[in-house]
Structures are given as structure tokens and as C-alpha cells.
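Asker: Got a sequence here, can you build the structure:
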Amino acid sequence: MLSTRDLVYCALFAAMVAALGMVPPIPLGFLPVPVTAQTLGVMLAGILLGAKRGGIALVLFLLLVAAGLPLLAGGRGGIGVLMGPTAGFVLAWPVGAVVAGLIAERLGTGARPIPLFLAAAAGGILVVYAGGIPWLWLVAGLPLEKAAMGSLAFIPGDLIKAGVAAATAAAVRRAGVLPAHA
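Answerer: Modelled structure (predicted):
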């Protein structure tokens, strides 16, 4: 059972992911997937809220997108977006937050940036790519090798986002702003 405080945190982090969608997406041209800031929110939700609350925050976000709210980067939303070429990445966000949260919880990361970075990267990069690359292959009709190789272009930016998430989470934890994982 979630407490009122847990529900508020989930809603707050869903709103944060939506706010990160206001950063204009950067199209790469060779893939139908733009660079966005929203995976930073996935990483932060997992490593700050923990697996359960982080996953719920991202499920809430996806429900709002499915309802048609234009919360994805570039002002996109609706069921059509969740069936398009970028959907595999987006649909993997709750799982990514759960994995980041589980790793952070298991490592007992506290305010240590390196374990927080590893948790953020595992959930926000590995898991999200594991959902997105096969989806590009199946839905966009890209050869699997091209989808995988094209996704390599995102790794430097995603590693920077994992670093920002780890530094932010470490600072938040040192300040004692959020309670321990549920």
C-alpha cells in the first residue's frame, strides 16, 4: 500500500519527467528517435524514489501520455506515439526506473556517486536500449544491426545524464530531502 506521501512523490516525479520533455528534442536524422532529456527523469526516479515508487511514477507518466497529453519531447502524446518507432524506448522507462531503483537499493548506495551512476546507467541506458532497439527493428523495419549501431550515438549523452543523475541524487541524499527507498 502506498502512503499519501508516496503518491505525492510519484506524481512529482511524473511531472518532472514531463517538464524535462519541454527541452527541445534533438533529431539525429539517421534514426527516428531524437535525443531528449527525459531519460534523466527515468534515472532520477529510480535512484531517488526506489524501484517501487520510481516504476509507479513512470507508469503514471505513460498513462498520461496514452491519454493524449503532449508530455513527450516535442509535444507528443497519445496512443499513436506509444505504437510508433520510439515507443520501445518510452515503454521501457518504467522498467528502467525499477531496475535503477533495485540496483540502488541492493548496493545501498547512500550518497556515493559511483554506485548511483552505475544504477542510473543500468536502468536508464541498458534497460531502455534493450526495449527500444528491438522495437525499432520490429516497428520501424530497421535492420537490427542498424538500430543497434545507430543507438550508439546516444550513449555519450546518456552517460552524461547518468552522471548528472548520480550527482543530483547524491546531493539530495546528503541533504536528507527525500526519505529512504520504500
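Asker: CA atoms for contacts and neighbours, from now on please.
Answerer: OK.
Asker: since we're on the nearest residue to residue 22 once chain neighbours are set aside, how many residues are nearby?
Answerer: The spatially closest residue to residue 22, leaving aside those adjacent along the chain, is residue 73, at 6.0 Å (Cα to Cα, 6 or more residues apart in numbering). For residue 73, the neighbour count with other Cα atoms under 10 Å is 22.
Asker: Residue 73 against residue 26, yeah?
Answerer: No: applying Cα atoms under 8 Å as the test, residue 73 and residue 26 come out as separate, 9.3 Å apart.
Asker: hey, what's in contact with both of these two?
Answerer: Residues touching both residue 73 and residue 26 (Cα atoms under 8 Å, 6 or more residues apart in numbering) are residue 36.
Asker: Confirm that residue 117 sits in a helix.
Answerer: Yes: when DSSP: H, G, I helix; E, B strand; the rest coil is applied, residue 117 is found to be in a helix.
Asker: now the other sequence, so there's something to compare against:
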Amino acid sequence: MTNTGSMSSTRSLSYIALFAAVMAVFGLIPKIDLPFGVPITLQSLGVMLVGCLLGPRRAFLSVLLFLVAVALGLPLLSGGRGGLSVFMAPSSGFLLGWLLGAPSCGWVMRRMVKAGVGADGGKLLLVSAFLSSLIGGIVVMYLFGILGLMLAAHLSFAQAGIAVLAFIPGDLFKCAICAVLVQSVVRGMPAWRLDRD
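Answerer: All right, here's what the predicted structure looks like:
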């Protein structure tokens, strides 16, 4: 392996660990509990950021690292939750949704940037990041969240779908925050590549 390849690999590992840590930091912000057992947290914003900024492969690995740490018992989820029991709770579908939602954000973001939409860091980048967050951070995550809620809380698809409607306004706001943060990173670090795998 060349020095360039080694440096690139080291940089990738650093980004994966850094963004897993960012998700953990978002977990320090108190959660809001809802009656059906799925809390409102800021960590889904972390999932959106990871996807948009790291690309699909690194985003998947970053979220996987975070979830493995949670499974090992580290209290990294909002409210200081951790351990295998969180993967049996009504919110467990959303955790799986994080694992697939982050790379979905990254895949959409990469496609849009490679197509030239927002590659210059202008207003179109805001649109690209918002749409990427919407697809990966809401559509994909909600699909798995609804399925998890159906299984854990014994709800029908319609009941689970209605229950998660409470999250939509806040998550749309998180999509907007993610778009602004992505644009800020690109403007502040022009060498940052949004078209990475």
C-alpha cells in the first residue's frame, strides 16, 4: 500500500470514528418521551449529517460503529440508554433505520453532487442536502421505524404510521439544519468531497 493509500485509509477511519462520536454527543441532549415508547431525539440529525458528509460506505460504517458500542452497553443513546435491550424496544426499528438511512442519505447526496447539483456549495447544495436528508433520514428511517413499532407494540401498519406522524415536523426541521451545516462545511473546507463512496 502506498503512503497516499495509507493516509487515505487512516483519514477514512478517523472520519468514521469522529462522526460516530458526533452522534454520541447528540445523545447528550435530553430526549422527549412519547406515549408509544419512541422518544424524540437529536440523534437522527447525526444520521443525516453522517450520510450527507461521509458518503454511503463510510456513513454505514460510522453508524454501525455507534450501534455496536450501544449494543456493548455504552449509554450513548439519548437518556443514557445502551445495551441489547434497546434493540428490543419499540424504537428498535428506528435504530435499524439509522443503519440504512445514513447510507441512503449518502447515496442520494453523492448522485446529486456527481450530477452537478450543488457541487459549487451554493443554494442548490442546500436543496441537495435537504432532499438527501428527507429521503434517507425520513423516508428510509420511518419505514423501518414503523415496522419495528408494529412488531414491538403490536400495532397495525396504519396505527404505527399515524403514531410516527408526531416526528415529521421536527425531522423536517432537522433536514433543514442538516442542509445548512453541510453547506457550511463545504464553504469552510472547500477540499471536502461530497461525491465520496
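Asker: that older thread, which residue in the second structure aligns with the residue nearest to residue 22 of the first structure?
Answerer: The equivalent of residue 73 of the first structure in the second structure is residue 78 (alignment by TM-score structural alignment).
Asker: Would you check that that match makes contact with residue 41?
Answerer: Yes: using Cα under 8 Å as the test, residue 78 of the second structure is close enough to residue 41 to be in contact (6.4 Å).
Asker: My understanding was that residue 137 of the second structure contacts residue 42; is that so?
Answerer: No: using Cα under 8 Å, residue 137 of the second structure is not in contact with residue 42, being 11.9 Å away.
Asker: Between the two, point out the one with more neighbours.
Answerer: For residue 137 of the second structure versus residue 42, neighbours defined as other Cα under 10 Å are more numerous around residue 137 (31 against 22).
Asker: what's the matching residue for the more buried one over in the first structure?
Answerer: Checking with TM-score structural alignment, residue 137 of the second structure has residue 124 as its match.
Asker: and that match, how far is that from residue 3 of the first structure?
Answerer: 26 Å (Cα to Cα, to the nearest Å).
Asker: One more: residue 74 of the first structure?
Answerer: 33 Å.
Asker: Which one of these two is surrounded by more residues?
Answerer: residue 74 (15 against 9).
Asker: May I ask you to confirm that that one belongs to a strand?
Answerer: No: using three-state DSSP, the secondary structure at residue 74 of the first structure is coil, not a strand.
Asker: and residue 168 of the first structure, what element?
Answerer: helix 155-175 (DSSP states H and E).
Asker: In the second structure, what range does that helix match?
Answerer: Against the second structure, helix 155-175 of the first structure falls on residues 168-188 (TM-score structural alignment).
Asker: Is the residue nearest the centre of the first structure within a helix or a strand, and which one?
Answerer: Nearest to the mean C-alpha position of the first structure, counting by Cα atoms, centre = their mean, stands residue 42 at 2.5 Å. Using DSSP H and E, residue 42 of the first structure maps to helix 38-44.
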